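# give the three-dimensional model of this entry:
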Amino acid sequence: MSSTDREQRFAGSGAIRDGHGFDAARLAEWLGQNVADFAGPLTVEQFKGGQSNPTYKLITPARSYVMRRKPPGQLLKGAHAIEREYRVIRALGAAGFPVAKAYALCEDADVIGTAFYVMDMVEGRIFWDSTLPGLDPANRARHFDAMNATIAQLHAIDPVAADLADYGRPGNYFSRQITRWSGQYAQDVAAGRLDDMDWLAEWLPAHIPPGDESAVVHGDFRADNMIWHATEPRILAVLDWELSTLGHPLGDFTYHLMMYHLPPHIIGGFKGADLRALGIPTEAEYVAAYCERTGRDGIDNLNFYLSFNMFRFAAIIHGIKGRMVRGTASSPEAASLVTVLPELAAIARATANR
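Now for the predicted structure:
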């Protein structure tokens, strides 16, 4: 999928989709009681994006807000934990990390039908293609360096000091993650099975590298989950914290590194692009910059980390396929993700076999 296609499919907001509506008057009443300085009237639109948790633009005469909610319908256990998103955004904002200001969380399903939270609407620029189109090579290089610095900043945050010591279970991150995503993949029988996914579910736990670390990890750190300053190589807010937890920072960084290994039609990868002409650092240069910022000598077992992340992302897409079958997928564009599932699983297996 081209960057233009991705922007057309996922950018902006509009009418609320079928099955995702709610009582806007009831929401406005709740906002008036729980969000300081809120004043209606309220107009609600739904963002085109939000594959997992439906996301809405709340418009008032004075300002706009963003609301993320759990999707309606039957949900897999442990999925769509918007309560965790709210908690981590609050904590990281207090620690000086670039996130949207979180205002309030509602766990009372009687208000709009599911739990939700409200945060600030950050105005800025979103790049739907990880090559960051529209920038000259020198400026693009500065933007890549800003992404590198931001993920290194996240991994340097002390979970204890940020009041996130119990945000996840420290230690054995890869074993727990492989068990989790293998289980969700196997549990969602409606979405079917793939030979490559079955193979990876057996190969990965037998090849976990030695050593263990724990940090706050984002889980989906990529260019289109960031709001950038309109003219500067500066990230104003990192978005979409649904998959965040305490985990191994190399797992998080190498998920971000997948952009070097995937084709453009799979989450905007740029495998095969002319990096020098674009001003994008090579993978080795990007890894070296992260290692310098985080005090590492290098990253061994890179292919394991990459194949693990590809498997994990494929399992997420597999879950989206299952929600499509059940009729609870939150975006009409979910089908565009599901079509790449077999190819992504095959790339993951090939990466593991390298």
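# drop to CA atoms for contacts and neighbour counts, all remaining ones
Will do.
# what segments of the stretch 151-300 of the chain are strands?
With DSSP state E, counting those that start in this stretch as the criterion, the stretch 151-300 of the chain has strands at 215-217, 226-228, 235-238, 245-247.
# quick one: contacts of the second one?
The set of residues external to strand 226-228 that reach it, using C-alpha atoms under 8 Å, 6 or more residues apart in numbering, is 122-127, 234-239.
# now do the first one
By C-alpha under 8 Å, 6+ apart, the surrounding residues in contact with strand 215-217 are 154-159, 244-249, 252.
# the same query, at a cut-off of 6 Å, please.
Taking contacts as C-alpha atoms under 6 Å, 6 or more residues apart in numbering, the residues outside strand 215-217 that touch it are 155, 244-247, 249, 252.
# neighbour-wise, which one of those residues leads?
Within the contacts of strand 215-217, most neighbours by other C-alpha atoms under 10 Å means residue 247, with 27 neighbours.
# ok, back up a step: tell me which of the contacts of strand 226-228 is nearest to residue 18?
Nearest to residue 18 among the contacts of strand 226-228: residue 239, at 24.7 Å, using C-alpha to C-alpha.
# another one to check against the first:
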Amino acid sequence: MSEQEGQFSGTMEVRERHKFEVDVLEAYLKNNIAGFRGPLEVAQFKGGQSNPSYMLTTPSKKYVLRRKPPGKLLPSAHAVDREYRVITALSDTAAPVPKTYCLCEDESIIGTMFYVMEFMDGDIEWDPALPGYSKANRVAVFDSMNASMAALHRVDYKSVGLETFGKPTEYLARQISRWTKQYRASETETIDAMDKLMDWLPMNIPPGEETAIVHGDYRLDNTVLDKETHKVIAILDWELATLGHPLADFSYHCMTWRLEPELFRGLKGLDLPALGIPTEEQYVEAYCQRTGRDNIENWDFYAAYNMFRLAAILQGIVGRVKDGTASNKSAADVAVRVRPLAERGWEQVEKMMKDA
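Coordinates of the predicted model:
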């Protein structure tokens, strides 16, 4: 296991500031989940920068609890009720999600809103190079990740009751505005490249409206892999999900190919054919085939946008470290990544200008 996996994988004793009365929770779950039986044991998952997550173990079944963190929160952040809604809506679709059991908006139970879902017993991998996997198994993982995202984007959001889950138009403009505001709200230093991106992006949004259910943070470590087939059996961490442009969502996922391993768990610089991992071009082509596209225009814009967006997300974590609400003890480590991500995004813009 890598040092990174050791930090983020598995469970630990519940952090002091995230503790609650287990007996109160147990009584609530007995009344709200069919077949729930105690006694209840609670451990905290190491991973998760935003919403604290817990393993709930009973003699007959395991569950997962996701909650809002305590303390001062950024506007519209940590929306566990939205997570619960979208996961529940997707339960009968081809997009793989855990079963949900209950949403509790009563903050008197554990101190903040939470929901409970099925524990998916599989593998969660953090390194997209998948060390320890055979070449054939890497092929299976990447093909399944691609298929799962395509399946999500092909879901008819109206037919599953999510027509009010977000605005169906001007997604990119709204996202750029949102993450600019979030970034400013948690800004800790001046980053010239970030300022330039915030000025340039809203003025250069490509034409064309598409609307799908978007995950917002689709990465390898937000999926659960079957231990035998290595296919995706569940997509996790739906906090950023909404209605939006599927290509913005897919291109965020594809940043993996454009970032080095040390910058943000990327694949850039690795011998992909030797590993059995598709190139970015091959991966995009597979997605296009699965979603009925001939090609993707303005691909480089989406890459620049998502580098800006990821930098803003990480800056939010830096801000939470500063005010004491970050839920992962290693969250401070992300601070050093904000500037290089912003600079990489602006380099992408400069390349687009040069090629124009």
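# can you give me the TM-score here?
After superposition, the two chains reach a TM-score of 0.97 (TM-score structural alignment, normalised by the length of structure 1), with 351 aligned residues with a C-alpha RMSD of 1.1 Å.
# circling back to that earlier point, now, of the contacts of strand 226-228 of structure 1, which are buried?
Buried by 16 or more other C-alpha atoms under 10 Å: 122, 126-127, 234-239, out of the contacts of strand 226-228 of structure 1.
# could you dump those residues to a markdown table with distance to residue 38 of structure 1?
A markdown table is the format used below for these (distance: C-alpha to C-alpha, whole Å):
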| residue | distance to residue 38 of structure 1 |
| --- | --- |
| 122 | 16 |
| 126 | 26 |
| 127 | 30 |
| 234 | 29 |
| 235 | 26 |
| 236 | 23 |
| 237 | 22 |
| 238 | 24 |
| 239 | 22 |
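# burial of whatever residue of structure 2 lines up with residue 92 of structure 1, as a residue count?
Aligned counterpart of residue 92 of structure 1 in structure 2: residue 90 (TM-score structural alignment). When counting by other C-alpha under 10 Å, one arrives at 21 neighbours for residue 90 of structure 2.
# are we agreed that residue 90 of structure 2 is in a helix?
Yes - the assignment for residue 90 of structure 2 (DSSP: H, G, I helix; E, B strand; the rest coil) places it in a helix.
# OK, contacts around it?
Taking C-alpha under 6 Å, 6+ apart, we find residue 90 of structure 2 in contact with no residue.
# quick check: it vs residue 237 of structure 2, distance?
14 Å (C-alpha to C-alpha, to the nearest Å).
# helix, strand, or coil at the residue lying farthest from the centre of structure 1?
The outermost residue of structure 1 relative to its centre, with distances by C-alpha atoms, centre = their mean, is residue 41 at 31.5 Å. Per three-state DSSP, the local secondary structure of residue 41 of structure 1 is coil.
# for whatever residue of structure 2 lines up with it, give its distance to residue 49 of structure 2.
Counting by TM-score structural alignment, residue 41 of structure 1 corresponds to residue 39 in structure 2. Residue 39 of structure 2 sits 29 Å away from residue 49 of structure 2, going by C-alpha to C-alpha.
# picking up where we left off before, now the match of residue 41 of structure 1. Nearest residue, chain neighbours left out?
Once flanking residues are discounted, residue 39 of structure 2 sits nearest to residue 58: 5.9 Å by C-alpha to C-alpha, 6 or more residues apart in numbering.
# what does that neighbour correspond to in structure 1?
The alignment partner of residue 58 of structure 2 in structure 1, by TM-score structural alignment, is residue 60.
# against residue 45 of structure 1, how distant is its match?
Look at residue 60 of structure 1 and residue 45 of structure 1: by C-alpha to C-alpha, they are 11 Å apart.
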